[in-house]
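Trainee: sequence? don't have it. structure:
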């Protein structure tokens, strides 16, 4: 058969990810804070979008602009007619203290009417209280002020500023002396001398290069850095492992001396720079609320406070499009209308998808909601996706950065997706999170003279609950929860009993 090029016409169906479809997919995985920022940006860019409550996007074509109201004007204008505080009190036949207990003996209304123009009461705007809130001082600013007082030589100040720039969030020096000296073209001895001088700055312990040095600086400030304490700081690994017998032999101290020195160490701050951590703490707001229903079931509803509501201002679009003659302006209006329609539709689909996924999670984890973590079922993305007839990637995006408030507490949606551990009796599988919880319970309830090893914990889980788990799995779960090994726990218990 001869091979030759030819043209064929074929008909096929393919799924094309348009830019709007890709944006809709991105909206699913945004948290409510990120979504709110995205919607605010669209409201600023698109004149056809407005909030449902009318807070933004109002136009003269739809609403009459209300008259500007000065919240203090009525008080100022009518203060002359009200008279003094004494006159008002006399009209009620009582004392001034009964009418104005917070300003007894003062003519508050006369004082209010005499406030200067532009200072809040008679001005067109109320005073901005944010202007009077002091900004939080950073660690670098706090140290720079002290360095300017400690050091007089400009070269030494330059070295000190470089040291400040190389501090991490704990207040430790993250760079080595040789590297800083090479960058500044200075001698390492000079940098070391400047470092020794600035290590006395507040908070005490900054500019340390390690934990023992940080604790040594604080102890030296308290005049408690004796040779025995210095030997203790040199063997902090034994303190971490609670091997107090070996530690006592190395530093030549008895158990009572070690207990006193450890008490002093606990009073120190291993991270002196954390007091200047300026990172804001964001409160976690749930996206979904789960409450008990009157029929014994569960009521699942979206948190309306975190759902942005936007509307398409079609009245404004119709009025402007009639007067638009330029082709570029018409194209801009058409694009704005299409974007506004897409955004409102995408936000509604996002809300419905979150509610659908949350409802299935509650259905699957009914035992957890009623009885606690020991009844948490193993669940995967595929399990939920199959039930609600969606793709696993969609469920993964929906549960990302979303939180659900339940009678058991506030949880991230990802928390309910755990792997399964086989049952030794052939029954229902067990959730990995429930197994972690049981391991924690066993360790917390163990007695000082009967510390449980990982093998013993695995045997107890298999005997009591039929959980077929290996010793290395128990060790992995224990280490993931930050629980020490049985050897270290035994030393800790003995140290507490001593």
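Mentor: Nice, thanks for sending it over. These figures come from a predicted structure and were not determined experimentally.
Trainee: C-alpha only now, for contacts and for neighbours.
Mentor: Will do.
Trainee: ok, and the closest non-adjacent residue to residue 161?
Mentor: Taking CA to CA, 6 or more residues apart in numbering, and ignoring the residues beside it in sequence, residue 161 has residue 144 as its nearest neighbour in space, at 7.1 Å.
Trainee: which helix or strand lies directly C-terminal to whichever strand or helix holds that neighbour?
Mentor: If you go by DSSP states H and E, residue 144 is part of helix 139-150. Using DSSP H and E, the helix or strand that follows helix 139-150 in sequence is helix 154-165.
Trainee: ok, back up a step: isn't the residue nearest to residue 161 right up against residue 162?
Mentor: No: using CA atoms under 8 Å, residue 144 makes no contact with residue 162, being 10.6 Å away.
Trainee: identify the contacts common to those two.
Mentor: Residues touching both residue 144 and residue 162 (CA atoms under 8 Å, 6 or more residues apart in numbering): none.
Trainee: residue 196: how many residues sit nearby?
Mentor: 12 (other CA atoms under 10 Å).
Trainee: ok so it is a strand residue?
Mentor: No: looking at residue 196 with DSSP: H, G, I helix; E, B strand; the rest coil, it is helix, so not inside a strand.
Trainee: how far away is it from residue 140?
Mentor: Distance check for residue 196 against residue 140: by CA to CA, to the nearest Å, it reads 17 Å.
Trainee: got it, and residue 244?
Mentor: 39 Å.
Trainee: structure two is appended below for comparative analysis:
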């Protein structure tokens, strides 16, 4: 007889601990990893949205805020449908959500005239080519095909679509499409509209009247140029060593990506968050850079005046939110500064040799070693070193620069070993080119025990060719 089974539902209560992160805590963590520029933009936005906050360096002749100012601020954020809670710090490269144009602009007020002039004078590659195209041909059909081609150029200036596909799409003949492409390739900058690197270089050399048969052969074998097989190139081109050297030098003077001249490159100015300077006793003084510290204060006098004047519940609620947010921001900025200084001080302590002797004395150092030394979590150290920099002796280094794993065979930082490898190879002579094994022997004699395979890995990371290729290069240059 089978057993009779029954089931029933039960309700159990269990106690446990869990970490609940408040919005303020989440924003404090994000605040820690902002760069100087991002922090400035964020603080400017908070100053704009919170009437209880003021800059510590505010001018004394500025009129004190009034109740009307408070009510206007309340109305702005009531219209936006949000409460006065800490706004999210911007993602890297993004604008501050909710910041007014005035607040966003004031973060870089000293650069405004130059920046605006640059943007006003900037011209896209497309606009530049279309302006030339209108003057280059009276054939309206060719101009229309040309415009289509221009809009199919990538940022380097190369045509990204097959000419036959263009002809098919526009329902024109292949010859018309080819003629339009020739029209584009005759425009400035030289080399524009090419379909590959060889054609780009050919266009530029043709305009210089330097596209002779030997040069055409050389351009057809750019693979041998990359391999630095100079003997094969001499034989194919039918030239001697001096002529080949001149031809290669001429190619190097050409522009392989002519369209990039019209690409606005982002300007990333590295500003030191921490300054290091030697002390009289031979140690180092580590201090925060005052120019990167946004100073904001909670205007408690203004708070007290408004608190006495407001009567409506919604006004009191908004005032309470302003007070909470302002208090949070001032505390968070102070804690952020202390944390950055603590981490930077430990970095300088562990890398004291670098600040005395340079990169050759760089020691292995990881997030874990810093975290254990100062009693913080690795994730906190990771946020601190992100987008931060240390300045010493007029040179600024990203904090991440100092994080180095050991080589694997010893106690030397990988960056320091790579630096020494570069020095040894730079000092080579044609008669003495060091193999990877020879480099390992030299380093071992200097007290750096690194395996040959590690030397090869570091050399390749430095984009330094093998000893055989370097020897061939020396032989060619000398013969």
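Mentor: Happy to help now that I have it. Here the structure is a predicted model, which means the values were calculated and not measured.
Trainee: packing partners for the helix holding residue 144 of the first structure?
Mentor: helix 154-165, helix 188-198 (3 or more CA pairs under 8 Å, 6 or more residues apart in numbering; DSSP states H and E).
Trainee: to residue 368 of the first structure, which of the ones you listed lies closest?
Mentor: Nearest of those to residue 368 of the first structure, taken as CA to CA: helix 154-165 at 49.2 Å.
Trainee: buried stuff in the closest one?
Mentor: 156-157, 159-160, 162-164 (16 or more other CA atoms under 10 Å).
Trainee: pull the residues that contact it.
Mentor: Under the criterion CA under 8 Å, 6+ apart, residues 140, 143-144, 147-148, 151, 173, 180, 184, 191, 194-195, 198, 207 lie in contact with helix 154-165 of the first structure.
Trainee: which among those count as buried?
Mentor: For these, buried by 16+ other CA under 10 Å: 140, 143-144, 147, 151, 173, 180, 191, 194-195, 198, 207.
Trainee: dump those residues to a markdown table, plus distance to residue 370 of the first structure.
Mentor: Below are those laid out as a markdown table (distance: CA to CA, whole Å):
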| residue | distance to residue 370 of the first structure |
| --- | --- |
| 140 | 51 |
| 143 | 53 |
| 144 | 56 |
| 147 | 59 |
| 151 | 65 |
| 173 | 51 |
| 180 | 60 |
| 191 | 63 |
| 194 | 63 |
| 195 | 59 |
| 198 | 58 |
| 207 | 52 |
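Trainee: wait, which of those is closest to residue 392 of the first structure?
Mentor: Closest to residue 392 of the first structure, out of all of those and judged by CA to CA, is residue 173, at 45.5 Å.
Trainee: tell me who's in contact with the counterpart of that closest one in the second structure.
Mentor: Superposed on the second structure with TM-score structural alignment, residue 173 of the first structure falls opposite residue 159. Neighbour list for residue 159 of the second structure: 149-150, 152-153, 193-195 [criterion: CA under 8 Å, 6+ apart].
Trainee: repeat that for residue 46 of the first structure.
Mentor: Residue 46 of the first structure touches 336, 340, counting by CA under 8 Å, 6+ apart.
Trainee: go again with 10 Å.
Mentor: Going by CA atoms under 10 Å, 6 or more residues apart in numbering, residue 46 of the first structure touches 40, 57, 312, 332-333, 335-337, 339-340.
Trainee: again, but for residue 393 of the second structure
Mentor: Going by CA under 10 Å, 6+ apart, residue 393 of the second structure touches 275-278, 355.
Trainee: try it again with 8 Å
Mentor: By CA under 8 Å, 6+ apart, the residues touching residue 393 of the second structure are 276-277.
Trainee: distance check, it against residue 282 of the second structure.
Mentor: Residue 393 of the second structure is 15 Å from residue 282 of the second structure, by CA to CA.
Trainee: what of residue 72 of the second structure?
Mentor: With CA to CA as the criterion, residue 72 of the second structure and residue 282 of the second structure are 56 Å apart.
Trainee: got a list of contacts for stretch 346-360 of the second structure?
Mentor: By CA under 8 Å, 6+ apart, stretch 346-360 of the second structure touches 286, 361-363, 365, 370, 373-374, 392, 402, 415-417, 419-420.
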